[in-house]
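Visitor: pasting the sequence and the predicted model now:
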Amino acid sequence: MPRVEQETYLPFARDDVFAWYTRPGALTRLVPPFAGEVLEEPVDGPVDGATSRLSLTLPTLLGTGADAAAGMLGTVLPGSIPSRVTWVSRHEDFRPGHGFTDVMVSGPMRSWRHEREFHDDGPGTVLHETITYEMPAAPRLPGPVRRRIHRVFEAELRRIIDHRAHQTVQDLAFHQSTGHLASQQRERRSHLDCDTEDATPGPQVVAVSGASGMIGTQVCALLGGAGLEVRRLVRGAGTDPEDPAEIRWDPDTGLLDEEALADVDVVIHLAGHPLAARFTEEHKRKVRASRVDGTTLIADALARLETAQPRGRALISSSAIGWYGATPDDRTQQAEMLTEDLRCGTDFLAEACRAWEESARRAESSGVRVVTVRTGIVQSPSGGALQQMLPLYAAGLGGPLGTTQWQSWISLDDVAALIVHLALTPAARGPVNAVAPEPVRAREYARTLGAVLRRPSVVPVPGFGPKLLLGAQGARELVMADQRVSAEKALELGYAFRHHTLAEALRHVLGR
């Protein structure tokens, strides 16, 4: 039976590493965006008998490209296009602090067993992984064909293992920087037991709207990895009234369960009608109303709760770099770098962002700390601009969207971690740009993506393409926007970016 083994050194104590692996959200953080997503993870960690359910893409760039195409078409066509396989695992041989095993219950393999062993190595940990597997029909294939399939498959396995190792180190370093490693939390609790000053625990309960979205999923996983209690704001029809992890709300009807929100320290508000559609009057109305109405509902509820019972609550509300206007012609102030102190632009998205942020600021007068996160172009194959471009690049037909326009991007990991950082940083207030420190021109973006994928990047995307999907206004304000946005405030607030350059970000999210 084929066997793959790999050892990874992690520069953190074994107890901290193992604790992170068993916290809520760990599996979500470990599944690479190029490989699929988690549909269901164990509530109590990978203990004996627990199960996980994943949706996995097909291997290689062609599989990632096909999945991206299906995801993109799913936003404009009724129904969904199948591009993944479902994988169900059972967890067994759970030994606290030392290891656990996953066994495939159902999926595309004939058999699969993944063993993890955690060993002390000085101040760090060595993670030893052993995977034994059997592919369907492999024994009946000719020897050269069978060996070729195994080489391709094992190369994909090592891509995933390498991604997971990098992700584990990055997440543990992030939690260490905020004081949320398991060992740090134990030490803080012991200080609290001793009545020590300066041992305030910080936020313990965080509610998240838009928790099932591309960014919200990763935000919730990072919060779970920090050992914080996460509650999801869920539309009323889909909630379980007995589930303490869900808070009922419906911005269309003004419904919000304030009683369930009363002991929440921070609300991270990410919900809003998707932008990627033709900019008809009805679509623009939904975009604006969903953001303003939902934010107003949450901000007013937090304001009432903070007035009645002050506890230093915070609202971290999503916004966008659309605040600045799509092009210099859409701005009342001209600047080489767009910083948070500039007035909003004059086009539709700028006005929508202005009303959006004003709705969040309603809570400030009651003592709620409010941060509005102006998000740039998020890099992930599971959504946004990169998802739309991948099918063309995978087919060898990729090229630039525009020429000299500045594109202010940010990796999915960085936008999620920055949001959590702002939630845990008392000094963070007001607007904060969620963009990487090094924006690029449109031509440079295309060249970088082509180099990472080892595909040509010379075929310009025809201007009518984005217009067909988004309409002339949508294409102008989204695809062809020219925004060179500063990341300086995020840096000043102590956030350490994981991906400073576009090449770093793309190699990580695409496993290249």
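Guide: Arrived safely, thanks for sending. None of the values given here were measured: they were computed from a predicted structure.

Visitor: only C-alpha atoms for contact and neighbour calcs from this point on.
Guide: Fine.

Visitor: and Phe94, how far from Phe118?
Guide: 12 Å (Cα to Cα, to the nearest Å).

Visitor: tell me which of these two has more neighbours.
Guide: Phe118 (24 against 17; other Cα atoms under 10 Å).

Visitor: pretty sure that one contacts Thr101?
Guide: No: here Phe118 does not reach Thr101: they are 11.7 Å apart, not a contact under Cα atoms under 8 Å.

Visitor: check which helices and strands the top helix by length along the chain sits against.
Guide: Assignment by DSSP state H gives helix 143-177 as the longest helix of the chain. When contacts are defined as 3 or more Cα pairs under 8 Å, 6 or more residues apart in numbering; DSSP states H and E, helix 143-177 sits against strand 3-10, helix 26-30.

Visitor: now the angle from it to strand 3-10?
Guide: 20 degrees (axes from the mean of the first three to the mean of the last three Cα atoms, to 10 degrees).

Visitor: the following helix or strand past helix 143-177 - contacts with which helices or strands?
Guide: Using DSSP states H and E, the helix or strand that follows helix 143-177 in sequence is helix 182-193. In terms of contacts (3+ Cα pairs under 8 Å, 6+ apart), helix 182-193 is packed against helix 14-21.

Visitor: put this next to the first one:
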Amino acid sequence: MSLKFSSVVPAPLDEVFEWHARPGAIARLSPPWPPVRVGSESGSLRDGRAKLIFPGGVKWTAEHRAEGYRPPSQFVDRLATPGLSTVLPWRHTHRFEADGPERTVVTDEVDTPLPAVVLRSMFAYRHRQLAADLAAQHRYRHEPMTVAVTGASGLVGSALTALLTTGGHRVVRLVRREPRTRDERTWRPADPDRDLLAGVDAVVHLAGASIAGRFGERHRRAVRDSRIGPTRALAELAARTPDGPRVFVAASAVGYYGADRGDEVLTEGSAAGRGFLADVVTDWEEAAAAGGDLRVVRVRTGLVLSPRGGVLRLHHPLFAAGLGGPLGEGRQWMPWIGLDDLTDLYLRAVTDERLAGPVNAAGPDPVRNAEYTRTLAAVLRRPAVLKVPYLGPRLLLGETGARELAFADQRVRPQRLLDLRHVFRHRRLDQALAHVLATTTPDTAGEPG
């Protein structure tokens, strides 16, 4: 059976084809809802191989076929995993056709026995993602840069590095082990090598221990120690490296504002709050300021929406099973942001000299927990009536964790981005959730056909 999925991308033919040939393309096109990860990327659309890893170690090997390689109009891959390819034949032809100088018709033609209903949401996601990535890279177009990234293997880091490399930039991953490729450098957080950032144009510092967990003394120490000292050491190194970075972009968090701000609208000019996380984030941002005369951007991030990590990774299976519900009375504000909107913001922070200082990384339409609950349940077409009492998160996270994470109340407004007329991919919560959960809202229902 041959299935076709087509859409029009507002970008020139050559640009669209080249995007697919760059490192990171398969990661950017892989939907976040199936439990699949990229094992390896293809080095060539002509005759390379890429591998996807399924649960249980099952490998999907996509082999590019030289006879189908016709740049910039077409490339072909087929399933080449021994055994699997016999029971599930798969041949995927990627076609590109100019529709004027600034538009390209993208068509995926798949020969497979799988029914269209199984594949439709995946290809709808791929086409939306391709168009949105190209649009973001066009908005923040810049001559190719070398960007050093800590935390590159994490949820945000892996998405961001792929966005950067498909945009033509080089990413140097700062890792805490011996390098395995020429694009890795060993980073000692407490005492980084003096040449670590030589030849680097920008630093994106994402590394830090997860704040998820029970807030005992050991956890608090890990959260704090993984952020303050390493950030200061890296920022100071960036500032004194002669041929080093011009911009230092550091992760931060809306925890800066404290856990209980009620209906107060929180912009970048609002005062810091009180509590453990507020103190940690304040010191974290001060450490980033050690970048001195560099342009320093501090990205105060809200709840990042992706089923691959963060709060949605926990909520998705519960709500999908009809076991979700509001936390307490559900009146606490939840500053959320889609993962792709967050990576767009980091791309902008690296390339746009107008961004400096703190920037709130949150969607322009914050919601209370009760509305978040209703929206997620509606997107998944499930009920959500099981109210979660305060005792539950308290048992899991401790008193501090329950108050400062689960029941944090922060009405964050991305004023700096709004002032710059920043383009959000998803301004509404239902749109953001639908995009990453294999479903649609009325505004996102136009799928490739």
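Guide: The structure has been received and is ready for your questions. Because the structure is predicted, anything quoted here is derived from the model rather than measured.

Visitor: and the TM-score between these chains?
Guide: Overlay of the two chains. TM-score (TM-score structural alignment, normalised by the length of structure 2): 0.92; 432 aligned residues with a Cα RMSD of 1.9 Å.

Visitor: quick one: closest of the helices and strands packed on helix 143-177 of structure 1 to Gly124 of structure 1.
Guide: Closest approach to Gly124 of structure 1 among those is made by strand 3-10 (5.8 Å; Cα to Cα).

Visitor: all helices of the stretch 201-350 of structure 2, in order?
Guide: 217-225, 228-240, 276-288, 310-320, 339-351 (DSSP state H, counting those that start in this stretch).

Visitor: just the helices and strands packed on helix 143-177 of structure 1: most buried one?
Guide: Comparing those by mean neighbour count (mean count of other Cα atoms under 10 Å), helix 26-30 ranks first with a mean of 22.

Visitor: mind listing what's buried in the helix or strand following that helix?
Guide: For helix 26-30 of structure 1, the succeeding helix or strand toward the C-terminus, using DSSP H and E, is strand 36-40. Neighbour counts over strand 36-40 of structure 1 (16 or more other Cα atoms under 10 Å) mark 36-38 as buried.

Visitor: dump these into a markdown table; add distance to Ala363 of structure 1 as well.
Guide: Listed next are the buried residues of strand 36-40 of structure 1 as a markdown table, based on distance: Cα to Cα, whole Å:
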| residue | distance to Ala363 of structure 1 |
| --- | --- |
| Gly36 | 38 |
| Glu37 | 35 |
| Val38 | 35 |
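
Visitor: any idea what Gly345 of structure 1 aligns with in structure 2?
Guide: When structure 2 is aligned by TM-score structural alignment, Gly345 of structure 1 is paired with Gly273.

Visitor: now that match: how far from Val106 of structure 2?
Guide: On the measure of Cα to Cα, Gly273 of structure 2 and Val106 of structure 2 end up 49 Å apart.

Visitor: what about the two, which has more around it?
Guide: Val106 (26 against 19).

Visitor: quick check: the host helix or strand of that one aligns to which part of structure 1?
Guide: Assigned by DSSP H and E, Val106 of structure 2 belongs to strand 104-111. Using TM-score structural alignment, strand 104-111 of structure 2 corresponds to residues 125-132 of structure 1.

Visitor: out of the buried residues of strand 36-40 of structure 1, who's nearest Arg14 of structure 1?
Guide: Val38 (25.0 Å).

Visitor: residues in contact with the closest one?
Guide: 27-28, 31, 52-55 (Cα atoms under 8 Å, 6 or more residues apart in numbering).

Visitor: identify, from those residues, the entry nearest to Ala289 of structure 1.
Guide: Closest to Ala289 of structure 1, out of all of the contacts of Val38 of structure 1 and judged by Cα to Cα, is Thr28, at 30.9 Å.

Visitor: tell me how far the closest residue to the closest one other than its chain neighbours lies from Asp93 of structure 1.
Guide: Once flanking residues are discounted, Thr28 of structure 1 sits nearest to Val38: 5.7 Å by Cα to Cα, 6 or more residues apart in numbering. Using Cα to Cα, Val38 of structure 1 is found at 22 Å from Asp93 of structure 1.

Visitor: equivalent analysis for Asp44 of structure 1, please.
Guide: 15 Å.

Visitor: higher neighbour count, the two?
Guide: Asp93 (15 against 10).

Visitor: doesn't that one belong to a strand?
Guide: Yes: when DSSP: H, G, I helix; E, B strand; the rest coil is applied, Asp93 of structure 1 is found to be in a strand.
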